[in-house]
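Asker: Requesting a structural model of the entry that follows:
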Amino acid sequence: MRKVSHTPLSVDDYRARITALVARTPVVATPLADCVGLVLAEDLVSPVPLPPFDNSAMDGYAVRAADVAAAGEDGAVALPVAADIPAGRTDVVPLEAGTAHRIMTGAPIPPGADAVVKVEDTDGGQERVVVRASVAPGTHVRRLGEDVAAGATVLGAGTVLGPPQLGLASAVGRADLPVHRRVRVLVLATGTELVEPGKPLLHGQIYESNSALLAAAVREIGGEPTVLRFVPDDVAVFRETVAAHAAGADLLVTSGGVSAGAYEVVKDALAGQGVEFLRVAMQPGGPQGCGRFDGLPVVTLPGNPVSTALSFELFLRPALLAAMGHRRVERPRATARTTVELRSPAGKRQYRRGRHSGGSVTPVGGPGSHLLASFAASDCLIAVPEDVTVVPAGEQVELVVLR
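Answerer: Model (predicted):
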């Protein structure tokens, strides 16, 4: 017997239910190269200072500032070049008074030197250098620990790891980091009318698009999708397919087969098996379902492509981001004035596709759940509240900003 709820849930209540269903992913030590977009699970404390030694900020000459104090517009100072210090040299000898060491950017400052004269203020000599400008002590010297002190927390738990953060982790000597593992999502689209893109269509068939859409959406936020395509509308085969791929998955997401008609294979396979089918007070995307099948969290989405895309945006995207440790899981919100009148069914939160600019928003396409081209051309969703049936042109509306 199908377990179906007849009282619609609010959008907010259903979002909370989905978020609670998807558990936080485990923390795993992951090589830096694989950490892009993931969330740091523990504070990163630097075992070393940055820079780890006094070093030169310029190509030039390490000197004692007092030895070149007379250099300037009225004259120059000549000093013998006693040593060369390329970056990476470890056996640096002390600088004696009255001499200079030719030094490269990043190379260690020799003991006894307190400044660097940049090469542009010299004649570039290799055995004897003519210095044409004086420098104050500390000029062009990067001090030990100037950026990071040893023992300092350089990245806090909860940090989303991008290129600068991973560069910093590498700079303090880390080869891997403890991060929340990428969420693993099984994506399954149903429907005997679906055909693989690239093959010829017969009358009554359509190309399957939802699995491509959902897999891309999961991948975009840092998850790992596994697509199970073209599973027949057969309850036994459906259950066998899910069971064969469930090991290691964090969530199963289906599209299609959840409405009130006949041949609804997802409902037939999962109802009474721990998954509840219900309606959410929204348009489009009302028919939904969630629960557990043999312990595997399951979210069942309606099959029309806009309903699928919208449901991912509203329910799955924030839940999956939260599961991977993200703190900011919602799309940005904004307000704008609609350029045309909007009509919405009573008791449902309607989401229209739109484009916004300069404080105004214009709907793209109609409210239909099959209008995927309008979704692709939109940069926002226009949210019309449940208790509003008409929004006059020129009134403020709330936007969910997609791009």
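Asker: can we go C-alpha only for contacts and neighbour counts from here?
Answerer: Will do.
Asker: Identify all contacting residues around stretch 210-224.
Answerer: Outside stretch 210-224, the residues that touch it by Cα atoms under 8 Å, 6 or more residues apart in numbering are 37-38, 182-185, 187-189, 225-227, 229, 255, 303, 305, 308-309, 312, 317, 320-321.
Asker: Which positions within it qualify as buried?
Answerer: For stretch 210-224, a neighbour-count test (16 or more other Cα atoms under 10 Å) marks 210-211, 214-215, 217-218, 221-224 as buried.
Asker: Equivalent analysis for stretch 263-279, please.
Answerer: Buried, per 16+ other Cα under 10 Å, within stretch 263-279: 263-271, 273-279.
Asker: Check those residues and tell me the two furthest apart.
Answerer: Spatial extent of those (Cα to Cα) is set by the pair Tyr263 and Gly274 at 19.8 Å.
Asker: rewinding a little: just the ones in strands from the buried residues of stretch 263-279, please.
Answerer: Secondary structure from DSSP state E places 275-279 of these in strands.
Asker: with those residues in mind, which one is nearest to Ser170?
Answerer: Val275 (45.0 Å).
Asker: now the closest one, nearest residue through space, not along the chain?
Answerer: Nearest residue to Val275 in three dimensions, chain neighbours excluded: Gly291, at 4.1 Å (Cα to Cα, 6 or more residues apart in numbering).
Asker: Ok, Pro297 next?
Answerer: Per Cα to Cα, 6+ apart, closest to Pro297 is Leu251, 5.0 Å.
Asker: Also this sequence, please, to line up against the first:
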Amino acid sequence: MVLMTGASAAFDFAAARETSWSEARALAHRAPLPPAARTVPLAAAGGLTLAEDLRTHHPLPAFDTAAMDGYAVAGPGPWRVRGVVRAGAAWGGRLLPGEGVEISTGALVPAGACAVLPVELAAGGEGWVSGPAPSPGKHLRRTGEDAPAGTCLAPAGTRVGPALLGLAAACGHDALRVRPRPRVGVLVTGDELDRGGRPGPGRVRDALGPLLPSLVAALGGEAAGVRHVPDRPAGLLARAVREARDSDVIVVTGSTSVGATDQLRQLLHDAGARMVVDTVACRPGHPQLLAELADGGWVVGLPGNPYAALVAAHTLLAPLIAGLSGRGLAPLPQVPVSGGVRPVPGLTRLVPVAWEGSGARIIGGHRSAFLHGAAVGDALAVIADDWTDGSPAPLVLLAG
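Answerer: Model prediction:
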């Protein structure tokens, strides 16, 4: 990032174009291109994003297998017991009508078997077993009935979670093609912040330094550290941004408004950055921004108030990380939302909610600087200016 140090034209704050909340989210997602894919072993793939479809190398199941402990039988009973088959072993030969083998769940079913008689329904001894005749195919899992070989089981863009890791292993994969996590550096600005203990007179405790690395990780990014940057003397933020250029994304908290100590917009203007989103028509979190640096990389500006910053992070940072990771923009579920909140003409409100039956209930504690509602809630309800109490609203599920 090339930062100008001489005189430059002042940034025209009045020319900033306010973006709707839904448009800002979409712009942040489609702005970046994901980096090149890499191949990593399964043990290193958790939390990353598939760069290509996950396909099974072999049928699932790979062979006819017993779904219950009991007897694999052929034809009507009673059946002469020819042997025992346990999981991981095989029984050589073919069953003829009136024959069976004792079998364990997951074991290879011998050729000729038509069903499995569960052990709890079986009776007999001295090499014979009897019981109610199972219908053909009962308690058998046939080769490929879950997925034939070559089936796409997860498309590119799917985040790799524990179940997908297990599925990949079951499909015969030892490694996956994935997109790396975006590296996200955090710059927390403000002269008024204390980083430990109870804040002193006229000061506040920094909440965003602890909050943002955890949020970045939950969103699929890699937190590259937190640096605290004083507002004065001027120029410290520009230097901090330069020093954070090993990150794919630089998050700056505070310094996004138009006050005397707010430097970020002027800094980006001087550096020739491309403004993708400059202010969002939402409450809280209005003074947020997303910019692309002239020589690559992204800057996300968040308000300094903690709840407003959280809302802005879910508006711009979450979709940006998804776009950089090659994931789709997460759809927002809609459920009926009830509670005492007033829509604001021309603005989108984001308020914390908790699940209540088949819907969600608005909970208190969501002033711009207060995180209580978000800390105990399940989601943020997206309240449009035409919302009425009890009507459906989209939900942003809270990460973490």
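Asker: What value does the TM-score take for this pair?
Answerer: Overlay of the two chains. TM-score (TM-score structural alignment, normalised by the length of structure 2): 0.80; 381 aligned residues with a Cα RMSD of 3.5 Å.
Asker: still on that earlier bit, next one: the residue nearest to Val275 of structure 1 from Lys267 of structure 1, what distance?
Answerer: Distance, Gly291 of structure 1 to Lys267 of structure 1, using Cα to Cα, to the nearest Å: 12 Å.
Asker: hang on, the earlier thing: need the counterpart of the residue nearest to Pro297 of structure 1 in structure 2.
Answerer: Aligned against structure 2 by TM-score structural alignment, Leu251 of structure 1 finds its counterpart in Val249.
Asker: Please give me every residue in contact with its match.
Answerer: Val249 of structure 2 neighbours (Cα under 8 Å, 6+ apart): 182-185, 297-300.
Asker: would you list every one of the helices in the stretch 151-300 of structure 1?
Answerer: 163-171, 210-220, 235-245, 265-270 (DSSP state H, counting those that start in this stretch).
Asker: Throw those into CSV and include distance to Ala33 of structure 1, thanks.
Answerer: Converted to CSV, those look like this (distance: least, Cα to Cα, whole Å):
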stretch, distance to Ala33 of structure 1
helix 163-171, 8
helix 210-220, 16
helix 235-245, 27
helix 265-270, 38
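Asker: which non-adjacent residue is nearest Pro86 of structure 1?
Answerer: Pro86 of structure 1's closest residue in space is Met104 (Cα to Cα, 6+ apart), at 5.2 Å.
Asker: Contacts only, for that neighbour.
Answerer: Applying Cα under 8 Å, 6+ apart to Met104 of structure 1 gives the contacts 56, 58-60, 85-87.
Asker: Mark which of the residues you listed are buried, thanks.
Answerer: Applying 16+ other Cα under 10 Å to the contacts of Met104 of structure 1 flags 56, 58-60, 85-86 as buried.
Asker: want to try CSV for those residues, with distance to Gly167 of structure 1 and secondary structure as columns?
Answerer: Putting the buried ones among the contacts of Met104 of structure 1 into CSV (distance: Cα to Cα, whole Å; DSSP: H, G, I helix; E, B strand; the rest coil) gives the following:
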residue, distance to Gly167 of structure 1, secondary structure
Ser56, 20, strand
Met58, 22, coil
Asp59, 23, coil
Gly60, 27, strand
Ile85, 26, strand
Pro86, 23, coil
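Asker: How many residues are close by Leu194 of structure 1?
Answerer: 19 (other Cα atoms under 10 Å).
Asker: my guess is it contacts Tyr207, does it?
Answerer: Yes. Leu194 of structure 1 lies in contact with Tyr207 (Cα atoms under 8 Å); the separation is 5.5 Å.
Asker: In the stretch 51-200 of structure 1, mark out all the strands, start to finish.
Answerer: Under the criterion DSSP state E, counting those that start in this stretch, the stretch 51-200 of structure 1 contains strands at 55-56, 60-63, 77-85, 100-103, 115-118, 128-131, 141-142, 153-155, 176-180, 184-190, 194-195.
Asker: The fifth one vs structure 2, average distance?
Answerer: Think strand 115-118 of structure 1. Here strand 115-118 of structure 1, set against structure 2 after superposition, deviates by a mean of 2.7 Å using mean Cα distance after the TM-score superposition for structure 1.
Asker: how near is Ala218 of structure 2 to Thr49 of structure 2?
Answerer: For Ala218 of structure 2 relative to Thr49 of structure 2 (Cα to Cα), the value is 13 Å.
Asker: I meant Val280 of structure 2, not that one.
Answerer: Val280 of structure 2 is 29 Å from Thr49 of structure 2, where distance means Cα to Cα.
Asker: got it, and Ala74 of structure 2?
Answerer: 46 Å.
Asker: Just give me the neighbour total for the counterpart of Arg353 of structure 1 in structure 2.
Answerer: Aligned against structure 2 by TM-score structural alignment, Arg353 of structure 1 finds its counterpart in Val351. A count of neighbours around Val351 of structure 2, defined by other Cα under 10 Å, yields 27.
Asker: Going by neighbour count, which residues in the helix or strand that Val351 of structure 2 is a member of are buried?
Answerer: Val351 of structure 2 belongs to strand 348-356 when assigned by DSSP states H and E. Within strand 348-356 of structure 2, the residues that count as buried by 16+ other Cα under 10 Å are 348-354.
Asker: same question, stretch 138-154 of structure 2
Answerer: 138-144, 147-149, 151, 154.
Asker: got a list of contacts for that stretch?
Answerer: Residues contacting stretch 138-154 of structure 2 (Cα under 8 Å, 6+ apart): 53-68, 114-117.
Asker: again, only this time at 7 Å
Answerer: Residues from elsewhere that reach stretch 138-154 of structure 2 (Cα atoms under 7 Å, 6 or more residues apart in numbering): 53-68, 115-116.
Asker: hang on, the earlier thing: quick check: which helices or strands does the helix or strand following the strand holding Val351 of structure 2 pack against?
Answerer: Moving toward the C-terminus from strand 348-356 of structure 2, the next helix or strand (DSSP H and E) is strand 359-362. Counting contacts by 3 or more Cα pairs under 7 Å, 6 or more residues apart in numbering; DSSP states H and E, strand 359-362 of structure 2 packs against strand 334-338, strand 348-356.
Asker: Just give me the mean distance for the first one relative to structure 1.
Answerer: Yep, that's strand 334-338 of structure 2 we're talking about. Per aligned residue, strand 334-338 of structure 2 averages 4.9 Å (mean Cα distance after the TM-score superposition for structure 1).
Asker: Alright, that wraps it up for me.
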